[in-house]
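> Build the 3D model from these lines:
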Amino acid sequence: MTTTLDPEKLQTALANVHAAGMPGLFAEVRDNDQTWCGAAGVADLATGRPVTADMRHRVGSITKTFTAAAVLRQVDNGEIDLDTPIGHYLPRLVPGERGAAITVRMLINHTSGLAEYLPYAYPSLAAFPDLAKTTPQSLDDNRFTTFHPTELIELGVSAPASGSPGGRPGVYSNTNYLLLCQLLELITGAAAEKCITRDVIEPAGLRDTELPEGSHITGPHSLHYEAWLGMIDPPRDFSVFDMSFVGPSASLISTVADLNRFFGLLLSGEIISRSSLEQMRRTGPVISFEGKTIDYGLGLHKMIIPGSGIHWGHDGSVWGGGAISLTSADGARQMSVAVNLQRWNRLGAGGRPQPHPIDAALQGFIQLALSR
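Just a heads-up that it's a prediction; the model follows:
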């Protein structure tokens, strides 16, 4: 079988991201039955230990696709209805008129109008998204703080609404996905982490993917360097962190190979039913944390790659770590890449993140990886 994968060009493009200022990154690209793996840079700035393509990594909100898939498995089983109000299931967490107006579907596609709880859980981020007024102090203060999910949900539900239920554009919010995790626990009788593991991770054969119980990443991994828009200089490692502040909405640890395998199986209808996959692909505008409008379905992004057309997947970031996973509409081409520095852009005079050479280099690698 012929392939458009060019190992030399892919490795050069990856190295360009490292040269632009990324400490380390690694990727896997698939074209039908052909696979390329590559890495560039270091996993530890102090020792110079290199990154490798098989490293385990925190992948942030890519977790949401796994959570959405677990909910849709219960939809397939007839245990959850997408258009039933969340107040029917969880009246104490979302009471009254809002509970009656916000459906399960609105939680998954971020049109519930429920605010993000993060600025309230981390007080020094309270000015978010006015980034010029935020500080990273809460990252250190709460490195080992354990939050209970219902505590975080209460913060989001009691905060001023970000919109009306079902309104467009939606507004991205972790509150939605912590509620979905509580819904999974109610329906299945198991902790959301166990439910997602049993119904999604294990059937997909993802041997290096887990929702961690502790603060550490086990197995070979990179450090995770957070720059917080130049306010942490030099960037500091936050790979050891209590991830209860996001729980099963953004705490997944995985590898680039497992991410490609997961999205390949999901988008071919092997994890959820074809009808649920169709629901997942019904997209609409959602405002991201960065203030950008994204085309979002049920835990799934629809992205247009210049010259390559429609791709499906998700991206994610945590303190110091991030990943992007995309699969072409026909399922033939896949790309997953993980990076070990986050918020590398510095703020300009107007308090907005300024362009950085990493931006163009990373986009150049993604576009090359998905070109056919």
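> going forward, measure contacts between C-alpha atoms and count neighbours the same way
Fine.
> Give me the most central residue, the protein.
The centroid of the chain falls nearest to Ser61 when counting by Cα atoms, centre = their mean (1.7 Å).
> secondary structure class for that one?
What DSSP: H, G, I helix; E, B strand; the rest coil gives for Ser61 is helix.
> what's near enough to touch it?
Shown in contact with Ser61 (Cα atoms under 8 Å, 6 or more residues apart in numbering): 249-251, 314-317.
> hmm, try it at 6 Å
Residues near Ser61 by Cα atoms under 6 Å, 6 or more residues apart in numbering: 250, 316.
> likewise His18?
By Cα under 6 Å, 6+ apart, the residues touching His18 are Gly41.
> so it is in which element?
Element membership for His18 (DSSP states H and E) is helix 7-19.
> Now do the buried residues in that helix.
Within helix 7-19, the residues that qualify as buried are 10-11, 13-19, counting by 16 or more other Cα atoms under 10 Å.
> Next: stretch 210-225.
By neighbour count on 16+ other Cα under 10 Å, the buried set for stretch 210-225 is 210-212, 217, 221-225.
> Any chance you could list what contacts it?
Under Cα under 6 Å, 6+ apart, the answer for stretch 210-225 is 43-44, 55-56, 235-242, 252-253, 320-321, 340-341.
> Second input sequence below; structure requested for side-by-side comparison:
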Amino acid sequence: MVVFVAGKSIAKPAGVAVGLADASAGRPLGVDTPLRIASNTKTFVAATVLRLWEQGRLDLDAPIGSLLSPGLERVLSTHGYATAAMTIRHLLSHSSGLYDHGDDPRFMESVLADPAHAWTREELVRLSVAYAPSPGKPGAAFRYSDTGYVLLGDILERVTAQPLAAVVREALRFDSRGMTSTWWEIVEPQPSGAEPRARQFLGEVDVTDINATMDLYGGGGLVSSARDLATFTADLFEGRVFERPETLAEMLRKGSHQEAEEYRLGISVTSVAGRECYSHLGFWGTAAYYSPNTGIALAGFTTARQGRPQLLEIMERAIAQ
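Take a look at the predicted model:
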């Protein structure tokens, strides 16, 4: 387990780590050890969308039908999804009415049954519409959906005519931010000098080498370290990612749909010790928090998903002090 602390109130960012990144090699876990961060990627994707919005290249309230690849649009529309009524904002805030393929137990069963399978973006969207009908209309209520961020990844690629990895890296300035342990798996090479990835576990199952395409297209896909994730989180909330403060305000503005208090645009809202905090979790055992009241950003990783509750307890205690 590893936790790194940064932020404007921290004179010298620092972290602590215990345990092993790879038991078979006796390699220790550290603040610069990269892991798959799964849904923590969503905050990066949402921030990229908002960077394009502040540049006037995207309209958050534009319908997605004409922005999607034709094949994806056909999959959705032929299964009853109203792509003319579904907007980029709906995808960002999980209020699109899309079923979440990633949370369906059949998905992980399929992944574990054939861990080498290379998934396509369209395959994942097809799973969503095949698993269940739409749980609601666009803009009605918060319903978390990995599928929505898979669509956002497609839209970013079409709008910019660049691969998703390149769009995110350029828009969020990974290199100038010194994020030397962060990259988009498969699509980008591991940065020179970055440590080997830690091994990650789901129960007793070593999931490190499961084909990354099962979570590559926007809902997940990034590999990062606790230092890099805490650094980015601090930069995001302290005005060093967007050009204008109004852009962060837009990212954090509460929507009008039901249960909008739980999630904004790529970031969750929670209360820790009576203080409002922003956070996001990643499926395999990663978490990022920012406390505006204290000016503290934390990122925490555990190599075993079942250790995530203990990790969150430790991080929230740190925020509450």
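> hmm, back to that, buried subset of the contacts of stretch 210-225 of the first structure, written for PyMOL?
The buried residues among the contacts of stretch 210-225 of the first structure can be selected in PyMOL (16+ other Cα under 10 Å) with this line:
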select buried, resi 43+44+55+56+235+236+237+238+239+241+242+252+253+320+321+340+341
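> Sitting in strands, which of the contacts of stretch 210-225 of the first structure do you find?
Counting by DSSP state E, these place 236-237, 253, 321, 341 in strands.
> what's the most distant pair in the residues you listed?
Arg236 and Ile253 (19.6 Å; Cα to Cα).
> Strands of the stretch 201-321 of the second structure, residue ranges please.
Counting by DSSP state E, counting those that start in this stretch, the stretch 201-321 of the second structure has strands at residues 201-202, 205-206, 222-224, 268-272, 275-282, 286-291, 296-301.
> Tell me which of those strands sits nearest to Ala116 of the second structure.
Of all the strands of the stretch 201-321 of the second structure, strand 205-206 sits nearest to Ala116 of the second structure, with 13.3 Å by Cα to Cα.
> Give me the mean deviation of the closest one from the first structure.
Comparison of strand 205-206 of the second structure with the first structure after fitting gives an average deviation of 1.9 Å (mean Cα distance after the TM-score superposition for the first structure).
> so which strand or helix has Gln162 of the second structure?
For Gln162 of the second structure, there is no host helix or strand (DSSP H and E).
> Please apply the same query to Glu188 of the second structure.
Going by DSSP H and E, Glu188 of the second structure is not part of any helix or strand.
> just the strands of the stretch 201-321 of the second structure: most buried one?
Most buried of the strands of the stretch 201-321 of the second structure by mean neighbour count (mean count of other Cα atoms under 10 Å) is strand 296-301; its value is a mean of 30.
> superposed on the first structure, where does that strand end up, distance-wise?
For strand 296-301 of the second structure, the mean deviation from the first structure after alignment is 1.0 Å (mean Cα distance after the TM-score superposition for the first structure).
> Can you state the residues of the first structure onto which that strand aligns?
Aligning strand 296-301 of the second structure against the first structure (TM-score structural alignment) gives residues 333-338.
> Centre of the chain to that stretch, how far?
Distance of stretch 333-338 of the first structure from the chain centroid (Cα atoms, centre = their mean, to the nearest Å) equals 14 Å.
> just stretch 183-203 of the first structure next, same as before
Mean-position distance between stretch 183-203 of the first structure and its chain equals 18 Å (Cα atoms, centre = their mean).
> Span of it from start to end?
In stretch 183-203 of the first structure, first residue to last residue: 21 Å (Cα to Cα, to the nearest Å).
> likewise stretch 73-81 of the first structure?
End-to-end span of stretch 73-81 of the first structure (Cα to Cα): 11 Å.
> And for stretch 202-215 of the first structure?
For stretch 202-215 of the first structure, the first-to-last residue distance is 22 Å (Cα to Cα).
> Mind telling me what the residue nearest to the centre of the first structure corresponds to in the second structure?
In the second structure, the residue matched to Ser61 of the first structure (TM-score structural alignment) is Ser39.
> what does Cys181 of the first structure align to in the second structure?
Aligned by TM-score structural alignment, Cys181 of the first structure pairs with Gly153 of the second structure.
> which one is that match nearest to, not counting chain neighbours?
Spatial nearest neighbour of Gly153 of the second structure, excluding adjacent residues (Cα to Cα, 6 or more residues apart in numbering): Gly218 at 4.9 Å.
> In contact with the counterpart of Ala257 of the first structure in the second structure, which residues are there?
Aligned against the second structure by TM-score structural alignment, Ala257 of the first structure finds its counterpart in Arg227. Residues near Arg227 of the second structure by Cα under 6 Å, 6+ apart: 4, 31-32.
> coming back round to it: and the match of Ser61 of the first structure, how far is that from Pro196 of the second structure?
Taking Cα to Cα, one finds Ser39 of the second structure at 21 Å from Pro196 of the second structure.
> Check whether Asp5 of the second structure really touches Gly295, as I assumed.
Slight slip there: residue 5 of the second structure is Val, not Asp. No. Val5 of the second structure is not in contact with Gly295 according to Cα atoms under 6 Å; the separation is 10.4 Å.
> who's more crowded, these two?
Neighbour comparison, Val5 of the second structure and Gly295: the larger count goes to Val5, with 27 against 16 (by other Cα atoms under 10 Å).
> quick one on the thing from earlier: out of the buried residues of helix 7-19 of the first structure, who's nearest Thr293 of the first structure?
Nearest to Thr293 of the first structure among the buried residues of helix 7-19 of the first structure, counting by Cα to Cα, is Val17 at 24.9 Å.
> re the thing from before, and the next helix or strand past the helix or strand hosting the match of Cys181 of the first structure?
Element membership for Gly153 of the second structure (DSSP H and E) is helix 146-160. Note on helix 146-160 of the second structure: by DSSP H and E, the next helix or strand toward the C-terminus is helix 164-172.
> average distance between the following helix or strand past that next one and the first structure?
Remark: after helix 164-172 of the second structure, the chain's next helix or strand is strand 183-184, criterion DSSP H and E. Superposing on the first structure and averaging over aligned pairs (mean Cα distance after the TM-score superposition for the first structure), strand 183-184 of the second structure comes out at 0.7 Å.
> Okay then, goodbye and thanks.
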